[in-house]
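1. got a sequence here, can you model it:
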Amino acid sequence: MLKTLAALALLAGSASAAAAGCTVELDGNDMMQFDKKEIVVDAGCKDFTIHLKHSGKLAKNLMGHNVVVAKAADLQGVATDGATAGLDHDYVKPDDARVIAHSKVVGGGESATVTFAADKLAAGGDYAFFCSFPGHWSVMKGTIRRN
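-> Next up is the predicted model:
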């Protein structure tokens, strides 16, 4: 009985450890900065969640932030097309096949969450996360990779 309980406790610990590697907190501010330059998705994740928080004070139409995940080679094209899509579309071209995932645009004090299938990121692939608000993508970006 004790061995069974110990095995269950070990399994529960493994599941919570895997879940801990399947989510990340990302903060953006009024200085056009994310608090992370790299996000690592654990190989054991089925789904991956990014919790975006805007710690600034400015409204989303002035200094809004979102988080977009795409191949690094597609970053500039996705951002350029997103700028023309406008705030009503969260600065992401509708049905853009290059976009792996994206959150809504949030303003100061707001937050958003986006969850996507982790297998959309190939191990060893070259991916980026960035803010597609016009003009932000050149500085508000980082790498995202799957172990």
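
2. every contact and neighbour count from this point should use C-alpha atoms.
-> OK.

3. which residues sit in contact with the spatially most central residue of the chain?
-> Centrality entry for the chain: nearest residue to the mean C-alpha point is Ile50, 4.4 Å, by C-alpha atoms, centre = their mean. For Ile50, the set of contacting residues under the criterion of C-alpha atoms under 8 Å, 6 or more residues apart in numbering consists of Thr23, Val24, Glu25, Leu26, Thr113, Val114, Thr115.

4. now which of the residues you listed would you call buried?
-> Buried members of those, scored by 16 or more other C-alpha atoms under 10 Å, are Thr23, Val24, Leu26, Thr113, Val114.

5. to compare against the first, here's the next sequence to fold:
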Amino acid sequence: MKISLHHLALCAATLGASSAAFAQPAAPASAPVCEAHVQGQPGKKFDLTELRVSKRCAQFTVHLLHTGKKPWQEAGHNWVLTRSQDTEAVIREGQRSGPERAWLSRGDARVLAATQMLSGGEHASVSFPVERLSKGEDYTYFCSFPTHAEPMRGKLVVID
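-> Just a heads-up that it's a prediction; the model follows:
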């Protein structure tokens, strides 16, 4: 059997076209992680000292677990987010608000997100729109319980 160059070219083209039909599409960009699990631990500390939030997230959710055993009145933990430039004033003014308000001033617009104050073993979540955050801005999260705000801090960094 005699095969012409034309016939070989036709077979190669057909084979190439059929293999292209089975080619895998390019993998989509990985989806951003739009939540974080944070532990408020005994010893006045968070287990995570930095959270990275993608601007590709519509909402970001923080899930807080208080891993201690004491009631909130003795050693509660919460998670509060502010711009870093506002953190000290929010803490100072919040301390005057007392335990009924979880040591946060009611309606303080500088508080971007906050969970309720938790007793040991409890958990809570807070979600906030990422569009309220600006890339390049410094953000601090902290626990507003008296004497916890200084050691229980972390940075929130906006990425993408």
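
6. can you pull the TM-score for these?
-> Structural agreement between the two chains, given as a TM-score (TM-score structural alignment, normalised by the length of the first structure), stands at 0.86; 136 aligned residues with a C-alpha RMSD of 1.7 Å.

7. quick one on the thing from earlier: just the closest of the buried ones among the contacts of Ile50 of the first structure to Lys36 of the first structure, please.
-> Closest approach to Lys36 of the first structure among those (C-alpha to C-alpha): Leu26, at 6.7 Å.

8. how about Asp119 of the first structure, secondary structure?
-> helix (DSSP: H, G, I helix; E, B strand; the rest coil).

9. and the helices in the second structure?
-> Listed in chain order, the helices of the second structure (DSSP state H) span residues 5-21, 72-75, 87-95.

10. list the contacts of the aligned partner of Thr140 of the second structure in the first structure.
-> For Thr140 of the second structure, the aligned residue in the first structure is Ala128 (criterion: TM-score structural alignment). Going by C-alpha under 8 Å, 6+ apart, Ala128 of the first structure touches Val69, Ala70, Lys71, Ala72, Leu75, Lys141, Gly142, Thr143, Ile144.

11. how about Lys45 of the second structure?
-> By C-alpha under 8 Å, 6+ apart, the contact set of Lys45 of the second structure is His148, Pro151, Met152, Arg153.

12. if we use 10 Å, what do you get?
-> Contact partners of Lys45 of the second structure, counting by C-alpha atoms under 10 Å, 6 or more residues apart in numbering, are Gln39, His77, Phe142, Cys143, His148, Ala149, Glu150, Pro151, Met152, Arg153, Gly154.

13. would you turn those into a markdown table with distance to Leu48 of the second structure?
-> What follows is the contacts of Lys45 of the second structure, written out as a markdown table (distance: C-alpha to C-alpha, whole Å):
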| residue | distance to Leu48 of the second structure |
| --- | --- |
| Gln39 | 7 |
| His77 | 14 |
| Phe142 | 11 |
| Cys143 | 13 |
| His148 | 15 |
| Ala149 | 15 |
| Glu150 | 15 |
| Pro151 | 12 |
| Met152 | 10 |
| Arg153 | 9 |
| Gly154 | 7 |
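
14. out of those residues, which are inside strands?
-> Members of the contacts of Lys45 of the second structure lying in strands (criterion: DSSP state E): Gln39, Phe142, Arg153, Gly154.
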